[in-house]
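**Q** below are the sequence and a predicted model for it; my questions follow.
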Amino acid sequence: MGSPKPPIKKKRTFKYWTGRIHLWLGLASGILVFFLGITGCILAFEREIEDAVQDYRFTKVEAKPLLPPTRLKAIADKALPHKIAHSVNYQSGRTAQVVYYHDSPAYYFIVFINQYTGEILKVKNMDDDFFRIVIMGHYYLWLPPEIGQPILTTATMIFVFLLISGLILWWPKSKAARKQRFSVRLKSKWRRLNYDLHNVLGFYMSFIIIFIALTGMIMGFQWFSKSVYWLSSGGKSMTAYEETFSDTTRTAPLSLNAPAADVLWARFVKAAPGFKGSYDVHIPENAKSAVEIAINPDPSTYWQADYRYFDQHTLKEIEVAHLFGKLSNASVADKLIRMNYDIHIGAIAGLPGKILAFIASLIAASMPVTGIIIWLGRKKKYAKTKLIEHHTNN
């Protein structure tokens, strides 16, 4: 008998190296992708779940005048002394909300007040809210934002590459292979079923998952957000958001029977009887602040809101150049950035969009798990093959 022939080395193809990179990046980022997918599933129906279990969010519409913003703020201030109110929210059929949010010192409270009677229905510390806690994990991994956000956004960027490389690896070479790779064979053995779940479901949902991942990157990386804006605007730079201020040289009081925020809010309410959307009124904190009123015709999303700014001393409207101004003034690139969050959670397409976002997040969470099972199976198979070759050659 002659000596055994040395094994023939296979040529390292593009698909081979794609597979190796796909494997190692998948192992490196898998746990974070799983975490983002699971928390994304939890957050998909946040609003619907809150509405179902928190009855204090609703107040029956009555044929009575609404209490003005400054009155609601004054009531809420008694419940939260030494806190600064951020905004007062009105929406037909829902309880008014006075929001207290501040970076330093950090706090976030919402006071729910009956907008007709002034009765406080709930004072909620959002730091103790379940969904708020999940959001902080989903955005920052419960770490300081400057640490947690880059970690999770980098994992998201790697996941986008994994989705693209996965499509390259999955793409069938022949017609016969195509017939097998577009369906999950439920009656097959569990290893084959796991393989199909990883590849076939990943293929069908990959484009939705990519949209979710890319919108996450827009929120997580400033350079990526600016790049998307630059491309969608035809080479223009995004105008940075700047706080709008009143003219402090015009501090003489106006001959009004109410504070500026109340007068402006009342004008909008009177101009749109039966309005079903929401008003967010930002009451000036000092003589320099402007009055901001956000009018959103569809509170289930955010992108359509008109953000209006007014000098508190003259009531004159202040025009802004950044994207958080009037919707009618927004460019295509502005609207794309405005839509980003609504696209990310699927709300842009209503309930069907949220259902798709939930399914996509669930499949995204499953892919690291099914991928590791495939890798362990191949590793075991490779070890078994090497053992057989060893016994054969000896």
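**A** Right, received. Where do you want to start?
**Q** C-alpha only now, for contacts and for neighbours.
**A** Fine.
**Q** regarding residue 104, what is its secondary structure?
**A** Residue 104 falls in the coil class when you classify it by DSSP: H, G, I helix; E, B strand; the rest coil.
**Q** the one 5 residues further on now?
**A** What three-state DSSP gives for residue 109 is strand.
**Q** quick one, helices of this structure?
**A** 14-44, 46-53, 69-79, 130-140, 145-170, 175-181, 190-220, 222-232, 260-271, 332-344, 350-393 (DSSP state H).
**Q** got those helices as CSV, with distance to residue 297 columns?
**A** Below are the helices of the chain laid out as CSV (distance: least, CA to CA, whole Å):
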stretch, distance to residue 297
helix 14-44, 22
helix 46-53, 17
helix 69-79, 19
helix 130-140, 25
helix 145-170, 31
helix 175-181, 44
helix 190-220, 23
helix 222-232, 25
helix 260-271, 12
helix 332-344, 14
helix 350-393, 14
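**Q** if I look at residue 337, how far off is residue 310?
**A** 24 Å (CA to CA, to the nearest Å).
**Q** again, but for residue 114
**A** 27 Å.
**Q** again, but for residue 330
**A** Distance, residue 330 to residue 310, using CA to CA: 19 Å.
**Q** then residue 381?
**A** Taking CA to CA, one finds residue 381 at 70 Å from residue 310.
**Q** same question, residue 23
**A** Residue 23 is 55 Å from residue 310, by CA to CA.
**Q** neighbour count for these two, which is higher?
**A** Remark: of residue 23 and residue 310, residue 310 carries more neighbours, 22 against 17, as counted by other CA atoms under 10 Å.
**Q** residues near the nearest residue to that one once chain neighbours are set aside, how many?
**A** Nearest residue to residue 310 in three dimensions, chain neighbours excluded: residue 317, at 4.3 Å (CA to CA, 6 or more residues apart in numbering). When neighbours are counted by other CA under 10 Å, residue 317 registers 15.
**Q** one more to weigh against that first structure:
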Amino acid sequence: MKIFFRNIHLYLSLVSGLIIAVVCFTGGVLVFEKELEQAWHPERYQVAPASTPRLPLAQLTEAVRAYKPQATITGLKVYADPARTVEFSLAGAPGGPGGEQKGEDRKEGRPEGADRASEGRGGERGGENSKAEKGEGRGGKEAGKGGKGGGGEGGRGPTVFVNPYTAAVTGELNYRETFFFTMMALHRGMVGGPVGKLVVGVSTVMFLFIIGTGIVLWWPASRKVVKQRLQVKWSGGWKRLNHDLHIVLGFYSALLLFVFAFTGLAWSFEWFNKGIYAVTNSPMERPEPPVSALPAGTAAVLPATPEATPSTDDAVVAAPSAPALSADAVLVQARKIAPAAVYYALQLPKDATGSIRVATLRPNAVYENATDEVYLDQYSGSVLKSQTYEQRNLGQRVRGMFKPVHTGSIFGWPSKIVSLIVCLLGVTFPITGTIMWLNRLKKAKKKQRKLATAA
């Protein structure tokens, strides 16, 4: 029976070993993406707190508009930390890099305007498969279309960082132009388009079988062998050392590698995500966001279909009798609702009926994107709808845990360090395994030559 499992382990490893090594290496690089990004560009994220109060968001908005006159501001993020900059999310030009990025945000189920760098990997990225994270952020159709409540025209553009005390623009982040986007694209096979993503997904499935068969092959036949399977014999020859590095370290890292591979399937296969919601008996689609009550005398031009946009033949939209709330007023309202939040992410409406979405993160949140959300009427500021993280359905909460588990950020720095070590070990296993296979082939050939000579 072990010969059967050894053959499965060997041939699957030979087919997918190179892909697995690349995925493990890039995954290790992405573990500390957030920390490295902020260390390389501290001016974007950190400022010296001033004794004077922060400037109004309206003044910061004007500074961003002066810096990017043609861009549309889709959202902003204000941190409670006085040493953090204010982050403005901009819409990109249709068909340009921003448009592509918007597609990636949609695939991750991330709210448009969310800053990928401040949330870590994507996506990576994160993130980054069709409808993969409908349970997170705005999700699904809404994130793709801008929804009733936000977005902006023309795709996702850069994030602009502004000093809240001086209104000076301190930096700009175009995620698609960064080193980490390249690593994420390699990690998920996006460099090869849909075929590349499929190859990575299939290789990940193979990796699960490789780990399973590896545990079967590791399992000692007697108690005397257990000690040998749990300790690396550093004093042995290079063949024995290579053997132990593969067998012993493979056993210690098997569980985490299995977890990383299993959660990684969520970014490769839509059926896997549907399975999460099916198993948890939860709806995958999120309801449309609420709409704002149009003031008297306002006539809104709305497209006939969600995909359509108003044409030049549409009637002119009448000016509302009451102005929409300013970002400062929304922030005041958000602070009343969640006074102890780590940050306040405001997603602005894209039309006259849209609502303002405010996402807040509690200091004791389960993970970085375990946010509470509230929708406000853009004219009156009244709460139209609210949902805490605990009120998300089970499928959304389970799916939301995949990213922090996959990236190793679930327990902060300790789990990230362990994840980095395990990922680096994952790079070595295809190499040590191949060496073991070549040594066996060489040994078998020598044995055949001896038998031939004896005959």
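**A** Arrived safely. Please read these numbers as outputs of a predicted model, since none were measured by experiment.
**Q** what would you report as the TM-score here?
**A** Overlay of the two chains. TM-score (TM-score structural alignment, normalised by the length of the first structure): 0.86; 370 aligned residues with a CA RMSD of 2.5 Å.
**Q** picking that back up, nearest to residue 120 of the first structure, out of the helices of the first structure?
**A** helix 69-79 (7.7 Å; CA to CA).
**Q** so what secondary structure elements neighbour the closest one?
**A** For helix 69-79 of the first structure, the packing partners by 3 or more CA pairs under 8 Å, 6 or more residues apart in numbering; DSSP states H and E come out as strand 85-91, strand 96-102, strand 107-113, helix 260-271.
**Q** at 10 Å instead, please
**A** If you count contacts as 3 or more CA pairs under 10 Å, 6 or more residues apart in numbering; DSSP states H and E, helix 69-79 of the first structure packs onto strand 85-91, strand 96-102, strand 107-113, strand 120-125, helix 260-271, strand 278-282.
**Q** could you export the ones you listed as a markdown table, including distance to residue 240 of the first structure and mean neighbour count?
**A** Formatted as a markdown table, those follow (distance: least, CA to CA, whole Å; neighbours: other CA atoms under 10 Å):
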| stretch | distance to residue 240 of the first structure | mean neighbour count |
| --- | --- | --- |
| strand 85-91 | 21 | 22 |
| strand 96-102 | 21 | 23 |
| strand 107-113 | 25 | 22 |
| strand 120-125 | 31 | 16 |
| helix 260-271 | 25 | 15 |
| strand 278-282 | 20 | 24 |
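**Q** to residue 226 of the first structure, which of these lies closest?
**A** Among these, strand 96-102 comes nearest to residue 226 of the first structure, with 26.1 Å by CA to CA.
**Q** chain center to that closest one, what's the gap?
**A** Put simply, strand 96-102 of the first structure sits 21 Å off its chain's centre (CA atoms, centre = their mean, to the nearest Å).
**Q** tilt between that strand and strand 107-113?
**A** Strand 96-102 of the first structure runs at 170 degrees relative to strand 107-113, counting by axes from the mean of the first three to the mean of the last three CA atoms, to 10 degrees.
**Q** by contact count, what packs against strand 96-102 of the first structure?
**A** helix 69-79, strand 85-91, strand 107-113, strand 120-125, strand 278-282.
**Q** map residue 177 of the second structure across to the first structure for me.
**A** Mapped onto the first structure by TM-score structural alignment, residue 177 of the second structure lines up with residue 128.
**Q** and that match, what is it in contact with?
**A** Contacts for residue 128 of the first structure (CA atoms under 10 Å, 6 or more residues apart in numbering) come out as 108-109.
**Q** distance of residue 224 of the second structure from residue 230 of the second structure?
**A** From residue 224 of the second structure to residue 230 of the second structure the distance is 11 Å (CA to CA).
**Q** so which of the two has more stuff around it?
**A** Remark: of residue 224 of the second structure and residue 230, residue 230 carries more neighbours, 15 against 9, as counted by other CA under 10 Å.
**Q** grab the nearest non-local neighbour of residue 38 of the second structure.
**A** Spatially, and ignoring its direct neighbours in sequence, residue 38 of the second structure is nearest to residue 45 (6.6 Å; CA to CA, 6+ apart).
**Q** distance of that neighbour from residue 161 of the second structure?
**A** Counting by CA to CA, the gap from residue 45 of the second structure to residue 161 of the second structure is 7 Å.
**Q** now for those two: what residues contact both?
**A** 84-87, 170-171.
**Q** counterpart of residue 377 of the first structure over in the second structure?
**A** Using TM-score structural alignment, residue 377 of the first structure lines up with residue 439 in the second structure.
**Q** check contacts around its match.
**A** Residue 439 of the second structure makes contact with 239, 433, 445 under the criterion CA under 10 Å, 6+ apart.
**Q** out of these, which is nearest to residue 324 of the second structure?
**A** Nearest to residue 324 of the second structure, judged by CA to CA, of these is residue 433 at 63.5 Å.
**Q** the closest one: neighbour count?
**A** Number of residues near residue 433 of the second structure (other CA under 10 Å) recorded here: 21.
**Q** do residue 256 of the first structure as well
**A** Residue 256 of the first structure has 8 nearby residues by other CA under 10 Å.
**Q** how far away is it from residue 231 of the first structure?
**A** From residue 256 of the first structure to residue 231 of the first structure the distance is 47 Å (CA to CA).
**Q** residue 361 of the second structure versus whatever residue of the second structure lines up with residue 315 of the first structure, what's the distance?
**A** Here residue 315 of the first structure is matched to residue 381 in the second structure, going by TM-score structural alignment. Distance, residue 381 of the second structure to residue 361 of the second structure, by CA to CA: 20 Å.
**Q** comparing the two, which shows the higher neighbour count?
**A** residue 361 (24 against 19).
**Q** how about that one, what's its match in the first structure?
**A** For residue 361 of the second structure, the aligned residue in the first structure is residue 296 (criterion: TM-score structural alignment).
**Q** count of neighbours near the nearest residue to its match once chain neighbours are set aside?
**A** Nearest residue to residue 296 of the first structure, sequence neighbours excluded (CA to CA, 6+ apart): residue 305, at 4.1 Å. By other CA under 10 Å, the residues close to residue 305 of the first structure number 23.
**Q** these two touch, right, residue 305 of the first structure and residue 329?
**A** No. Counting by CA atoms under 10 Å, residue 305 of the first structure does not reach residue 329; the two are 11.8 Å apart.
**Q** what number of residues lie near the counterpart of residue 13 of the second structure in the first structure?
**A** Aligned by TM-score structural alignment, residue 13 of the second structure pairs with residue 26 of the first structure. The tally of other residues near residue 26 of the first structure (other CA under 10 Å) stands at 21.
**Q** dump the residue contacts of residue 26 of the first structure.
**A** 20, 33, 155, 158-159, 161-162, 367-368, 371-372.
**Q** circling back: would you reformat the helices and strands packed on helix 69-79 of the first structure as CSV and include distance to residue 359 of the first structure?
**A** Output for those, formatted as CSV (distance: least, CA to CA, whole Å):
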stretch, distance to residue 359 of the first structure
strand 85-91, 30
strand 96-102, 32
strand 107-113, 31
strand 120-125, 31
helix 260-271, 39
strand 278-282, 29
